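Trainee: make a model of this:
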Amino acid sequence: MFELCASILAADFAHLSRDVQTAEAAGVDAFHIDIMDGHFVPAISFGTGMVRTMRSLTHKPLDVHLMVDRPLDFVAELAALGAERVSVHAEVPGGPGEALAAIRAAGMQAGLVLNPETPLETATPYLPQIGQLLLMTVQPGRGGQPYLPGSNARIAAAKAMLATAPHPVTIQVDGGITARTLPGAYQAGAGSVVSGSAVFAGPIAFNVRALRYAI
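Mentor: A predicted model of the protein is given here:
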C-alpha cells in the first residue's frame, strides 16, 4: 500500500482550484489539510472553511491534521463538511482520547499524531481507536523544513510496535518528504506520506510522477 497525500499548505492559493485539479489528475490519492490555531503551534493556517472549499474542489479523501489545543471543538463541523480522516496530537492538553472517540463516533477515521520527541509508546493506549499513526518528521507548524535525521529508524520501530495492534494501523509521515527522502520512509514502513512543496513547487504533474517513481 502506498498513499500520496498532497498538503495544500504549499499550494498557490491564488490558483487553488487549478493546483488541486492538476494534482488530482496527476494521481495524488488524498489532500492533507493542516488546521493550526496559533496556540498548540505558533503558526495560524486554515480554519474549517478551507475544508469546505476543498470539499467543493475534489472528491478525493480529505485528511485533516488538527494542530490545535481543543480538537474536540472541530470534530462535528469536520464531519458535516465531509472530511474522511481527522488526526489529533497525543500532546494536546488533557490527552487525545475524547477527541479520538468523537471522531470515530462521527463516522470518520481517527488518527493519532506524535511529535518527533514524543515516545512511540505514547500511542499504545490509543491503538484500538485509530486507523492511522502520523509521525511528524519535522517540527510541526511550519512547511518547508528538512527531513529529520533518525526518522526512518523511528518509522521502522513504529512498524514493529504496530504488529501487535488489534487491527491494521497505517503509518503516515509528514515533513520533508521529497523524491530523495521518500524511498527510505517507504522502505521503513510508511504507507502514507504527506508532501507539500515536493508536489506544488514547480510542475505539479512532473512532481507527482517523480514521487511515485521514487518508490
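Trainee: every contact and neighbour count from this point should use C-alpha atoms.
Mentor: Fine.
Trainee: and residue 53, that's in a helix?
Mentor: Yes: with DSSP: H, G, I helix; E, B strand; the rest coil as the criterion, residue 53 is located in a helix.
Trainee: can you give me the neighbour number for it?
Mentor: By other C-alpha atoms under 10 Å, the residues close to residue 53 number 13.
Trainee: same thing with the one 10 residues further on?
Mentor: Residue 63 is surrounded by 23 other residues when neighbours are defined as other C-alpha under 10 Å.
Trainee: SS state for it?
Mentor: Secondary structure for residue 63, judged by three-state DSSP, is strand.
Trainee: same check, this time on residue 117
Mentor: coil.
Trainee: do the same with residue 141
Mentor: Using three-state DSSP, the secondary structure recorded for residue 141 is coil.
Trainee: wait, doesn't it sit right on residue 43?
Mentor: Yes: with contacts counted by C-alpha atoms under 8 Å, residue 141 reaches residue 43, the gap being 5.8 Å.
Trainee: please give me the structure for this one as well, since I'd like to look at both together:
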Amino acid sequence: MDYILAPSILSADFKELGKEMKKTEEGGAKYLHFDVMDGMFVPNISFGIPVLASIRGATEQVMDVHLMIREPIRYVEDFKKAGADIITVHLEACEDVHATLGKIRDAGLRCGLSICPETDVEELAPYLEEIDMALIMSVHPGFGGQSFIPESLEKIRKTRKMAEERGLDLDIQVDGGIGMSNIREVLDAGANVIVIGSGVFKGDAGENTRGYMEIMKSYE
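Mentor: Below is the predicted model:
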C-alpha cells in the first residue's frame, strides 16, 4: 500500500502559491489537494477551474480535486481539461451517484467518493467496487482549521474492513484536523492518503512536508 501526503492548497499563501507548491513537491508530497466549494453544498466559496488550469503546469504532482459542489457530474469534463487527475465527489451531493462515478471513470480519471461526518460509512458500501478512493471527512466540509472529529477513526476502520472483505485495493483518504499530534492514529486506523492544510502551509511548507513524509514512510 502506498502512503501519500496530499497538502491542501486551501491553506496556502496564494501570493506565493507556485513556490509553496514546489516546496511540497520537493519535500516528497505526491499529491496536491484542490478543494472546490460552491457556496451551496457547503457554506463557503473557494476556487475552481481557472485556478486549477493556471497551476497545472507548475508541478508534476497529482492533482487531487475534491468537489464540494452540488451535482458535480456537470463539471467533470471541465475539470479534466483543466488538469485534474483524481476527482472526488460527495455522496450527499449527487442525485445519481452511480452515474456521476461513471462519468469520472469514462473521462479516464481516478475516481473518489466522499462522505460527510453525519453520513454512516455503510452508505459507501454500494459504490466501493466503482471507486479508487474513499474520502472520510473528519471535519465538517467548508472551512479549514477545524478540529478532528474523533469518531472518524471508527469510520476509517470500518471502511478499511469493508474493502479488505471484498478484496479491494482501495485508497482511504482522510481530510480535516490532522497534524503531528494525531496523524499516527489516522494511519493506524487504516487510512493511507492524508490531507493536511495548515499543518503543511503554516511555517516552512517544505520542512513540514518532510516531517509528515518521514512518519508516513515508516508505515510502508
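Trainee: and the TM-score between them?
Mentor: After superposition, the two chains reach a TM-score (TM-score structural alignment, normalised by the length of structure 1) of 0.96; 215 aligned residues with a C-alpha RMSD of 1.2 Å.
Trainee: who touches both of residue 141 and residue 43 of structure 1?
Mentor: Common neighbours of residue 141 of structure 1 and residue 43 (criterion: C-alpha atoms under 8 Å, 6 or more residues apart in numbering): residue 36.
Trainee: mind listing what residue 168 of structure 1 touches?
Mentor: With contact set as C-alpha under 8 Å, 6+ apart, residue 168 of structure 1 has these partners: 131, 162.
Trainee: what lines up with it in structure 2?
Mentor: Taking TM-score structural alignment, residue 168 of structure 1 has residue 169 as its aligned residue in structure 2.
Trainee: residues contacting the equivalent of residue 105 of structure 2 over in structure 1?
Mentor: Taking TM-score structural alignment as the criterion, the aligned counterpart of residue 105 of structure 2 in structure 1 is residue 104. Contact partners of residue 104 of structure 1, counting by C-alpha under 8 Å, 6+ apart, are 110, 129.
Trainee: ok, residue 195 of structure 1 next?
Mentor: For residue 195 of structure 1, the set of contacting residues under the criterion of C-alpha under 8 Å, 6+ apart consists of 4-7, 174-178.
Trainee: repeat that for residue 93 of structure 1.
Mentor: When contacts are counted by C-alpha under 8 Å, 6+ apart, residue 93 of structure 1 is found next to 69-70.
Trainee: name the SS class of it, please.
Mentor: At residue 93 of structure 1, secondary structure determined by three-state DSSP is coil.
Trainee: any idea how far it lies from residue 49 of structure 1?
Mentor: 24 Å (C-alpha to C-alpha, to the nearest Å).
Trainee: and residue 210 of structure 1, by the same measure?
Mentor: Computed with C-alpha to C-alpha, the distance linking residue 210 of structure 1 and residue 49 of structure 1 is 31 Å.
Trainee: please apply the same query to residue 92 of structure 1.
Mentor: According to C-alpha to C-alpha, residue 92 of structure 1 stands 22 Å off from residue 49 of structure 1.
Trainee: surely residue 23 of structure 2 meets residue 210?
Mentor: No: here residue 23 of structure 2 lies out of contact with residue 210, judged by C-alpha under 8 Å, at a distance of 9.6 Å.
Trainee: show me where structure 1 has strands.
Mentor: Counting by DSSP state E, structure 1 has strands at residues 3-7, 30-36, 62-67, 85-89, 109-114, 132-136, 170-174, 192-195.
Trainee: how many residues are close by the equivalent of residue 45 of structure 1 over in structure 2?
Mentor: Residue 45 of structure 1 is assigned residue 46 in structure 2 as its aligned equivalent, the criterion being TM-score structural alignment. Counted by other C-alpha under 10 Å, the residues lying close to residue 46 of structure 2 total 14.
Trainee: next: residue 29 of structure 1.
Mentor: Residues within reach of residue 29 of structure 1, counting by other C-alpha under 10 Å, total 18.
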